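>>> Would you be able to build a 3D model of this:
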Amino acid sequence: MDKLQIEQVSRQWLEEIVIGLNLCPFARRELVNNRVRFAVSEADSEEALLRGLQEELRFLEEHPDTETTLLIHPGVLTDFDEYNDFLAAVDGLLQLLELEGIYQVASFHPDYRFAGTGAEDAENYTNRSPYPMLHLLREASVERAVDSHPNPDAIPERNIAVMAELGADDLRQRLARIIAGNA
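Sure, this is the predicted structure:
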């Protein structure tokens, strides 16, 4: 797939899964207001991805009208365990750039697996995406969104219940359809 197709797949995933299933009650507003940046990286190494991450953080610093970035990196860290280990380097970069507390990075991966879950448990689909991606969020915006929500602590529990109700087979088919529909 080319970069445009990867962006289209990622956008459709955001629309149908994240927003459509209300996994993130804050995402719809930002997408509708065109404040979500989809950045498809051509990185083929962890070092190149870290450089791309630094560029995206700089972009957000220079463009306050962009609320958040999905840094999609289909060519690197396709193995979930390697991806999960890489998140320590992401945290280290935020510290090095003195951006800890200003930005946070949420993680999404096609094989996402929460600790203590089986590889095919439905709850893992709350963080499963068509491609590996890093979601760059403004910390102040996250705090405002959480403060405005009537019960933010219930969001993860609700999401797990939704995923369990749909089941892993249904969710796997949804992701496959999104990817196939844009190939």
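>>> CA atoms for contacts and neighbours, from now on please.
Will do.
>>> quick one, helices of this protein?
Taking DSSP state H as the test, the helices found in the chain are 3-13, 27-32, 46-62, 80-96, 139-148, 154-166, 168-181.
>>> most packed of those?
Between the helices of the chain, helix 3-13 has the highest mean count of neighbours, a mean of 19, where neighbours are mean count of other Cα atoms under 10 Å.
>>> Check which helices and strands it sits against.
For helix 3-13, the elements it packs on are strand 36-40, helix 168-181, judged by 3 or more Cα pairs under 8 Å, 6 or more residues apart in numbering; DSSP states H and E.
>>> Can you list the neighbours in contact with it?
If you take Cα atoms under 8 Å, 6 or more residues apart in numbering as the criterion, helix 3-13 is touched by 38-40, 129-131, 175, 178-179, 182-183.
>>> Repeat that for stretch 105-120.
Residues from elsewhere that reach stretch 105-120 (Cα under 8 Å, 6+ apart): 78-80, 90, 124-125, 127-137, 168.
>>> among the helices and strands packed on helix 3-13, which is nearest Gln54?
Gln54 sits nearest to strand 36-40 of all the helices and strands packed on helix 3-13, at 12.5 Å, using Cα to Cα.
>>> The closest one packs against which elements?
Secondary elements touching strand 36-40 (3+ Cα pairs under 8 Å, 6+ apart): helix 3-13, strand 68-72.
>>> Go again with 10 Å.
Counting contacts by 3 or more Cα pairs under 10 Å, 6 or more residues apart in numbering; DSSP states H and E, strand 36-40 is packed against helix 3-13, helix 27-32, helix 46-62, strand 68-72, strand 133-138.
>>> Now the second one, please; I'll put the structures next to each other:
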Amino acid sequence: MSVVAFSLVEQHIRTWLQSFIVELNLCPFARPLIADPALRIHVCEANNLEQLHHAFLSELDLVQQSSEGEIATSLLVMPNILQRFEDYLEFLGDAEAMLEELGLDHMIQLASFHPQYLFDGEDKDSASHFSNRSPYPLIHFLREEMVTAALDNVDMPQQIPERNIALLEGMGRETVAARWAALTADEQK
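Sure thing, here's the model as predicted:
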């Protein structure tokens, strides 16, 4: 993938963050970080699992070694690999295991997003799946301390997932799918 293509992938991610995550308020903590240089979006060149494991560990190390002011949070975007959701979930399990093996599972949290994201036990046509859909497979690295501090400033943070489901279901699958189609159509240009 060329440098231009990588910058387009990053722009697609920024558009998704703004038009889905922020505008729909799916994550009440995202708005302040959107324009912050401490939001890192790393478009990974990996074409195979070995390269991806290396990229994951490198990103993990970079986030851990950086201050909050340098990198508050990071998105590892994987446009060339893990297109099948099942493959993505398998890698995510490996990533969580690596985090635990390194003793970083109480410092860094991983949030998962994928174009074909499906919540286990939900109807496959549920609009709720769009809360974790992204234009490309990606893993979001979150600092545990920042998550805890952010949650302390939100009323009933445990209800965020339920609120998102209610919002998306209330909008209706067709409306949400049309919004998603417009977003992904813009990416194809």
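>>> Just the TM-score for the two chains, thanks.
Once the chains are overlaid, their TM-score stands at 0.94 when taken by TM-score structural alignment, normalised by the length of the first structure; 183 aligned residues with a Cα RMSD of 1.4 Å.
>>> Can you lay out the helices and strands packed on strand 36-40 of the first structure as JSON lines showing distance to Gln95 of the first structure?
Converted to JSON lines, those look like this (distance: least, Cα to Cα, whole Å):
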{"stretch": "helix 3-13", "distance to Gln95 of the first structure": "28"}
{"stretch": "helix 27-32", "distance to Gln95 of the first structure": "26"}
{"stretch": "helix 46-62", "distance to Gln95 of the first structure": "12"}
{"stretch": "strand 68-72", "distance to Gln95 of the first structure": "19"}
{"stretch": "strand 133-138", "distance to Gln95 of the first structure": "14"}
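>>> Pro150 of the first structure: which of the ones you listed is closest?
Closest of these to Pro150 of the first structure is helix 27-32, at 16.1 Å (criterion: Cα to Cα).
>>> mean distance, that closest one to its aligned residues in the second structure?
Compared with the second structure after fitting, helix 27-32 of the first structure deviates on average by 1.5 Å (mean Cα distance after the TM-score superposition for the first structure).
>>> Please pull up the equivalent of Ala43 of the first structure in the second structure.
Applying TM-score structural alignment, one finds that Ala43 of the first structure aligns to Ala46 in the second structure.
>>> The helices of the first structure into a markdown table, with extra columns for distance to Ile72 of the first structure?
Shown next, in a markdown table, are the helices of the first structure (distance: least, Cα to Cα, whole Å):
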| stretch | distance to Ile72 of the first structure |
| --- | --- |
| helix 3-13 | 8 |
| helix 27-32 | 16 |
| helix 46-62 | 10 |
| helix 80-96 | 12 |
| helix 139-148 | 20 |
| helix 154-166 | 23 |
| helix 168-181 | 14 |
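>>> Quick one: closest of those to Tyr103 of the first structure.
Distance to Tyr103 of the first structure, taken as Cα to Cα, is lowest for helix 139-148 among these, at 4.9 Å.
>>> Kindly reformat the helices and strands packed on helix 3-13 of the first structure as TSV containing distance to Gln8 of the first structure.
TSV is the format used below for these (distance: least, Cα to Cα, whole Å):
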stretch	distance to Gln8 of the first structure
strand 36-40	9
helix 168-181	9
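>>> Asn159 of the first structure matches what in the second structure?
Per TM-score structural alignment, the equivalent position to Asn159 of the first structure in the second structure is Asn164.
>>> Can you give me the distance of that match to Pro157 of the second structure?
Between Asn164 of the second structure and Pro157 of the second structure the computed distance is 12 Å (Cα to Cα, to the nearest Å).
>>> now Thr148 of the second structure
For Thr148 of the second structure, the distance to Pro157 of the second structure - Cα to Cα - is 10 Å.
>>> Equivalent analysis for Gly121 of the second structure, please.
With Cα to Cα as the criterion, Gly121 of the second structure and Pro157 of the second structure are 22 Å apart.
>>> Of these two, which one has the most company?
Pro157 (14 against 6; other Cα atoms under 10 Å).
>>> That one reaches Leu151, doesn't it?
Yes: under the criterion of Cα atoms under 10 Å, Pro157 of the second structure makes contact with Leu151 at 5.9 Å.
>>> what sits in contact with each of the two?
Pro28 (Cα atoms under 10 Å, 6 or more residues apart in numbering).
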